[in-house]
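1. From the sequence below, what's the structure:
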Amino acid sequence: MAQVLEFKLPDLGEGLTEAEIVRWLVQVGDVVAVDQPVVEVETAKAMVEVPCPYGGVVTARFGEEGTELPVGAPLITVAVGAPASGADTAAQAGSRTAARPAGDTAAAPEASEGSGNVLVGYGTGAPPARRPRVRPQPPGATPPPPASGSAPAAPAQDTPRAAPAGGTRAGGDTPVNGDGPVPVISPLVRRLARENGLDLRELTGSGPDGLILRADVEYALRAAAAQGGRTTAPHPEPQARAAARPEGSAQAPASTAVGGGTRVPLKGVRGAVADKLSRSRREIPDATCWVDADATELMRARAAMNAAGGPKISLLALLARICTAALARYPELNSTVDLAAREVVRLDQVHLGFAAQTERGLVVPVVRDAHARDAEGLTAEFARLTEAARAGRLTPGELTGGTFTLNNYGVFGVDGSTPIINHPEAAMLGVGRIVPKPWVHEGELAVRQVVQLSLTFDHRVCDGGTAGGFLRYVADCVEQPAVLLRTL
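-> Okay, here's the model as predicted:
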């Protein structure tokens, strides 16, 4: 007899208290191995796959894609032990559902998005051949009964649904053929399509393996608007909406389209970035200084390194090496401010963050102990973290704990910037594009590779003299890389 164990959403670290289900990796009835990823979730820090500590048959899932769950909420139940037949699995799942108190929403599997506290359960041991989408019936239509011996079909998440009173879901709607959830990069993209009446199954994703990106949805919406087509169903009058809403049901969210604009929720990574930058602006009295530097010799040094064989050295790695050398001379900028104690805490180790633009927005991966790495080690770590960032596989630990940030905004084709400090750090070095410009070199006008460097710093940790000295040292190393030999 198999034992049914419940796997709950684990503590993902770094003070995270909730996560949003992005994609289920298993179905009810699937056999899973120990430590096999079963669900992909998005936290305020990163997109992560959650492995299950049990091996056996999945008997229930809790929450649909797009549902936000708190840490400690049930994710799945697994029948551990001897392989269970379909009837045994169904009986085990049914007994667990019956054992739950009435109205216990955390216990019922597969929460339905947009249905308040009403949840739909899976009572069978094997998954259905397909998960049909359900279209809303006109008012007064009589739903046909479900097939004998089968569980009610769970509506897919792409169609908005309203939960009737009494905790049951309207059934018998006309099913539409479908083969499970559509692969979408983010719940926000799925919500954007749903709120504009766009059927995701009609889109071809441009991401890996047909993954639908936000750009795909926005392109489809623009195309529909250009053709004069309506992408959003007309809204009923307020009285009609109130009459259609079941007594005691949750208030339906307001439309995101207001005055021709679109509201995008500040949540997940975007919300975390917004919170951190707002806090930085509130708490940190920042100032910025900048300087132009002749990077011709640095570019030649890099070319010579790469011509000598071995792993290629990135320009970002050389700039990072310069940063760590400068921080050794000016440790005030590798610090943080303890407001409660009214102290500046100078840090012994340099954990170097670097800004990386991804499909999910701007993230700042952190290279641990950057001061102890050489150019080759920095290049390899930058490459690893960048690849993980673009794939959405960075862990919370790889996105936090930075002590200084290097921001190469030159990749966007701009010369300068006054960036916002990555709270609770004390400074950020910005690097613009390297372009040929007229420059006085050795007393003569010449065309040189010039870069603009900017340093934004917390004026509480140091004065302009220290910040200027740091930036001047960085510029000297860029112009004459041999200066670095003193610290190698």
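2. okay, CA-based contacts and neighbour counts for the rest of this
-> Fine.
3. Let me see the contact set for residue 384.
-> By CA atoms under 8 Å, 6 or more residues apart in numbering, residue 384 lies in contact with nothing.
4. Assign the residue nearest to residue 6 when sequence neighbours are not counted to helix, strand or coil.
-> In this structure, residue 6 finds its nearest non-sequential neighbour in residue 77, 4.4 Å apart by CA to CA, 6 or more residues apart in numbering. Per DSSP: H, G, I helix; E, B strand; the rest coil, the local secondary structure of residue 77 is strand.
5. quick one, what contacts residue 77?
-> 4-7, 58-61.
6. let's see it at 10 Å
-> Contacts for residue 77 (CA atoms under 10 Å, 6 or more residues apart in numbering) come out as 4-8, 28, 52, 54, 56-62, 92-93, 96, 109.
7. With residue 456 instead?
-> By CA under 10 Å, 6+ apart, the neighbours of residue 456 are 286-290, 417-421, 426-430, 467.
8. Sequence B follows; please return its structure for comparison with A:
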Amino acid sequence: MAQVLEFKLPDLGEGLTEAEIVRWLVEVGDVVAIDQPVVEVETAKAMVEVPCPYGGVVTARFGEEGTELPVGAPLLTVAVGAAEGSSGSAASPSSPSSPSSASSSLSSPSPSPSPSSGSGTESSGGSGNVLVGYGTGAPAARRRRIRPDRLDRAVAEAPVSVAPVVAAPVAEVLVAEAPVHEGPVPVVSPLVRRLARQHDIDLRRLAGSGPDGLILRADVDRAIRTAEETAAATARVQAPVAAVVAAPNGVAAASDAERIPLRGVRGAVADKLSRSRTEIPDATCWVDADATELMAVRAAMNAATGPSAGPKVSVLALLARICTAALARFPELNATVDTAAREIVRLPGVHLGFAAQTERGLVVPVVRDAHTRNAESIGAEIARLTELARTGKLSPAQLTGGTFTLNNYGVFGVDGSTPIINHPEAAMLGVGRIMPKPWVHQGELAVRQVVQLSLTFDHRVCDGGTAGGFLRYVADCVEQPAVLLRTL
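-> Sure thing, here's the model as predicted:
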């Protein structure tokens, strides 16, 4: 007897409330094993392969590629215990480590988990895991396709109490005469509520297309489009002769402009930067520094040979080590502000974020416990995280929890910037390009390697004297690396 279990989009951690389907890894009718990745999703922080906690036959998928789903929304359904005939059977949930020993039928785990859990529990026979690499270690079964007649028979034999298997098309959500909801509005995602507020959408008049009438972001987006189309139609009726609204350069009207949704990494960056500028009273100070000696020291380090030479050290690694030394002297900047409690929270350790530009947008990987590392160790970790960022394999945990950010925008060929603080941190050090410039050195004009350093800081955690002292110490270490030896 087959049992159809519904697998919901799990909580991927770090406060994420939704994810966009990037690529399905299975088709309806495929046989999946416990912890086999079934879909690749993009959150506001990273690309994640989501494994299914059940073993069986995929009977339905919910959402096309490019669709955004809130946490707890149905992802797919799996017929557990469906016969596969002579070709074998799906892996048994009770034996995740031995898929090859499964018989022609599967044991039936408990009913589908609650939306809050997002995945099966161990007691249900599933792995209960939500991310690849944290599962039972069962090898992924080779994808096998069930013949349609056997799939239909397996679904027909499923218990009546389980959720419907076939995904219904999304219903129309904005009805002018729709009755107002009584009681709590069925919305889970804070993002959906905020989006509705921004566009004056009354959630009480929306009919949700999610399970049990849950209002999804797609429902709100559809309502926004409908409202815009209605307003445009009304304007056409009231104004037969439309005014031509041209851009300053005389190009197309606004109605012909390209609209790009703020989603994924771009949307997360927009939200964080907007929040930073709204909440943080930031100020910026900057200074030019002679980096000639720092570049010479780096060249000497990397030219060393022998057993103690070690790997090459990057300029970014040296600047990161200088930052940790400066934060030890000025701990006020390794902090955050609890706005609700009206308290400055000084943090005991330095988790150093660094800005990295990728094809998916700007991300900030975090070097954990940077205050305990030397330049070589920091450089190795920066290289490892940068490679993960370029391949889109950074986990949400590797992109959060930073206490201070180092932003090397000099790689873009610019000298200076006033960076926006990476909320909820209290400061960010910006580094421009290092290039030959005329400089007064030892009383004479000379050509030196000059860099501009800028510090943007939260004026609530300290005043200009502290910020200036921090920046001056960083500049001194750049100009005279021997200063740093006192703290090593």
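9. buried stuff in the longest strand anywhere in structure 2?
-> Longest strand of structure 2, by residue count under DSSP state E: strand 444-458. Within strand 444-458 of structure 2, the residues scored as buried using 16 or more other CA atoms under 10 Å are 448-458.
10. Just say helix, strand or coil for residue 305 of structure 1.
-> Of the three states, residue 305 of structure 1 takes helix according to three-state DSSP.
11. follow-up on the earlier one: pull out the buried residues from the contacts of residue 456 of structure 1.
-> By neighbour count, with 16+ other CA under 10 Å, the contacts of residue 456 of structure 1 hold 286-288, 290, 417-421, 426-430, 467 as buried.
12. Narrow those to those in helices?
-> Using DSSP state H, the members of these that fall in helices are residue 467.
13. now, which of the buried ones among the contacts of residue 456 of structure 1 lie within strands?
-> Judged by DSSP E, those include 286-288, 290, 427-430 as members of strands.
14. Give me the mean deviation of the longest strand of structure 2 from structure 1.
-> Compared with structure 1 after fitting, strand 444-458 of structure 2 deviates on average by 0.8 Å (mean CA distance after the TM-score superposition for structure 1).
15. now the angle from that strand to strand 427-431?
-> Comparing the axes of strand 444-458 of structure 2 and strand 427-431 via axes from the mean of the first three to the mean of the last three CA atoms, to 10 degrees yields an angle of 150 degrees.
16. on that earlier part again, which one of the buried residues of strand 444-458 of structure 2 is nearest residue 16 of structure 2?
-> residue 458 (25.8 Å; CA to CA).
17. ok, the closest one touching residue 282?
-> Yes - Residue 458 of structure 2 lies in contact with residue 282 (CA atoms under 10 Å); the separation is 4.6 Å.
18. so what's in contact with these two at the same time?
-> 276, 421, 426-427.
19. which of the residues in stretch 323-343 of structure 2 are buried?
-> By neighbour count on 16+ other CA under 10 Å, the buried set for stretch 323-343 of structure 2 is 323-328, 330-337.
20. Which pair in those has the greatest spatial separation?
-> 325 and 337 (22.1 Å).
21. Next, the contact list for residue 303 of structure 2, please.
-> 297, 309, 312.
22. Just name the closest of these to residue 229 of structure 2, please.
-> Ranked by distance to residue 229 of structure 2 (CA to CA), the contacts of residue 303 of structure 2 are led by residue 312 at 58.6 Å.
23. ok, now how distant is the residue nearest to the closest one when sequence neighbours are not counted from residue 314 of structure 2?
-> Counting by CA to CA, 6+ apart, residue 302 is the residue found nearest to residue 312 of structure 2 once chain neighbours are left out, at 5.2 Å. Distance from residue 302 of structure 2 to residue 314 of structure 2, counting by CA to CA, to the nearest Å: 9 Å.
24. These two - which one has more neighbours?
-> Neighbour count, other CA atoms under 10 Å: between residue 302 of structure 2 and residue 314, residue 314 has more, with 20 against 14.
25. Let me know how buried the closest residue to the more buried one other than its chain neighbours is, in neighbour terms.
-> Residue nearest to residue 314 of structure 2 in three dimensions, not counting chain neighbours: residue 379, with 6.5 Å by CA to CA, 6+ apart. If you count neighbours by other CA under 10 Å, residue 379 of structure 2 ends up with 23.
26. Surely residue 379 of structure 2 touches residue 320?
-> Yes - using CA under 10 Å, residue 379 of structure 2 is in contact with residue 320, at 8.5 Å.
27. what sits in contact with each of those two?
-> 314, 367.
28. ranges for the strands of the stretch 301-450 of structure 2?
-> 335-338, 343-346, 352-354, 356-358, 361-363, 366-367, 404-407, 427-431, 435-441, 444-458 (DSSP state E, counting those that start in this stretch).
29. Distance to residue 481 of structure 2 added to those, as TSV?
-> Listed next are the strands of the stretch 301-450 of structure 2 as TSV, based on distance: least, CA to CA, whole Å:
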stretch	distance to residue 481 of structure 2
strand 335-338	26
strand 343-346	28
strand 352-354	20
strand 356-358	25
strand 361-363	29
strand 366-367	22
strand 404-407	18
strand 427-431	17
strand 435-441	16
strand 444-458	14
